[in-house]
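Asks: Provide a 3D model corresponding to the input given below.
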Amino acid sequence: MKVILTHEVTGLGAAGDVADVKDGYARNFLFRRGLAVAWSKGGQAQVDAIARGRETRAVKSLEEAQSIKGNLENGTVTVSAHAGASGRLFGAVSSSDVAAAVKAAGGPELDRRKIEIPTPIKSTGTHSATVRLHPDVVANLTLEVVAG
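Replies: Alright, predicted model coming up:
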C-alpha cells in the first residue's frame, strides 16, 4: 500500500515522502497515530505542501548544521523537572522539555520532533539525547536533569 508520510518515521522516511508499506502496518500503526495518509491521485498537492513546510523549518545548509552541532555537543543542557527526595521524577523529561531548555540556554530553536531520547528520562542526573539537524548531521546532547 502506498502512503504519504505526514510526520517523520524512523527507518521509513521524512514528512512528505511516499512510502510503500504493508497494509497492516499502514492501517494499524501509521494511520492510527496520524503519521501517514493513504496515497491518492490528489495526494501530490499534499506532498508538495508538506515539502514546502519542511523546507522552511529545516536547517538551510550543511555548514550551519555543523556549527550548531559543535555548539550543542560542547556544552551541557540543564533541564529542570519536578522530583522527589530520592531523585525520581514525577513523570518524564520529554523532547519538548529538552527543546525549551536548549532555547533557554541561548541555543537555537530546535524542532521537538527532531529530538530523540533513547530511554525515558525518569531520574535526575546526566542523560543523553540525539538531535537530527540535517539528513547528514546528528548531534549528541548531554542533558543534566536537576530537581526544580
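Asks: From now on I want contacts and neighbour counts done on CA atoms only, so please keep to that.
Replies: Will do.
Asks: Just the endpoints, please. Distance across stretch 75-89?
Replies: Start-to-end span of stretch 75-89 (C-alpha to C-alpha, to the nearest Å) is 23 Å.
Asks: Go through it and flag the buried ones.
Replies: By 16 or more other C-alpha atoms under 10 Å, the buried positions in stretch 75-89 come out as 76, 77, 78, 79, 80, 81, 82, 83, 88, 89.
Asks: another one to check against the first:
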Amino acid sequence: MKVILKEDVESLGMMGDVLEVKDGYALNFLIPKKLALSATRGNLKQAEVLKRIRLKGEAKRREDALEQARAVADLVLEMEARAGEEGKLFGSITAKDIAEEIARKVNIMVDKKHIRLESPIKQTGEHDVEINFYANVSATVKVRVRGEEAKKEKAEEKKEQ
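Replies: Purely as a prediction, here's the structure:
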C-alpha cells in the first residue's frame, strides 16, 4: 500500500515521503496513529506541501546550527580538576561537563550526545573536542584542563605581584 508520511518516522522515512509499505502496517499502525495518509491523488498534492514545509524547517535548523558552530568555533574552555603530580586527574572531564561549560560561557545549549569524546578526559593539558551541531555542521573547541595545583600556584603568583 502506498502511503504519505505526515511526520518523520524513525527507520521508515521523513515527513512528505511517499512510500510503499505492507497493508497491515499502514492500516493497523501508520494511519490510525496519524503518522501517514493513504496515497490518493488529493493526498499526493498535500505530500508536496508537507515536503516543502520539511525542507524549510531543515534549512532553518541548518542555519541555526551554523550560527552556533560559528559562536563556539575558536572557543577555549578553561577547566580545573583535582589532579596528581603527573597531571593525571582523580576524576574526569565528561561531555556533560563540557556542555555545561559551553552553556555557561557562551549561553548555547549543546546536547552532550553531540560532543565527540572517545573517552572522558583524564589528563591535564589541552584537548581538541569536536561538537556536531547538525549533519555536516561541526566545530572544534579547545579544552584546557588544569590541576588544582595550578590554581594554587596562580594565587601565589598574584600575591607576589
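Asks: I'd like the buried residues of stretch 75-89 of the first structure as a markdown table, with distance to residue 134 of the first structure and secondary structure appended.
Replies: What follows is the buried residues of stretch 75-89 of the first structure, written out as a markdown table (distance: C-alpha to C-alpha, whole Å; DSSP: H, G, I helix; E, B strand; the rest coil):
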| residue | distance to residue 134 of the first structure | secondary structure |
| --- | --- | --- |
| 76 | 21 | strand |
| 77 | 20 | strand |
| 78 | 24 | strand |
| 79 | 24 | strand |
| 80 | 27 | strand |
| 81 | 29 | strand |
| 82 | 32 | coil |
| 83 | 34 | strand |
| 88 | 34 | strand |
| 89 | 32 | strand |
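Asks: Which one of those is nearest to residue 57 of the first structure?
Replies: residue 77 (22.3 Å; C-alpha to C-alpha).
Asks: Quick check: longest helix in the second structure by residues?
Replies: helix 41-72 (DSSP state H).
Asks: What helices and strands are in contact with that one?
Replies: strand 2-5, helix 95-106, strand 125-134, strand 137-147 (3 or more C-alpha pairs under 8 Å, 6 or more residues apart in numbering; DSSP states H and E).
Asks: Name the residues of that helix that are buried.
Replies: Quick answer for helix 41-72 of the second structure (16+ other C-alpha under 10 Å): 44, 46-48, 50-51, 54, 62, 65-66, 68-69, 72.
Asks: deepest of the helices and strands packed on helix 41-72 of the second structure, which one?
Replies: strand 2-5 (a mean of 24; mean count of other C-alpha atoms under 10 Å).
Asks: and that one, how far out from the chain's middle?
Replies: Centroid separation between strand 2-5 of the second structure and its chain, computed with C-alpha atoms, centre = their mean, to the nearest Å, is 29 Å.
Asks: quick one: whichever helix or strand comes after that strand aligns where in the first structure?
Replies: Where DSSP states H and E defines the elements, the next helix or strand beyond strand 2-5 of the second structure is strand 18-20. On the first structure, no counterpart of strand 18-20 of the second structure exists by TM-score structural alignment.
Asks: sorry, back to before: got JSON lines for the helices and strands packed on helix 41-72 of the second structure, with distance to residue 58 of the second structure too?
Replies: Below are those laid out as JSON lines (distance: least, C-alpha to C-alpha, whole Å):
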{"stretch": "strand 2-5", "distance to residue 58 of the second structure": "16"}
{"stretch": "helix 95-106", "distance to residue 58 of the second structure": "24"}
{"stretch": "strand 125-134", "distance to residue 58 of the second structure": "10"}
{"stretch": "strand 137-147", "distance to residue 58 of the second structure": "13"}
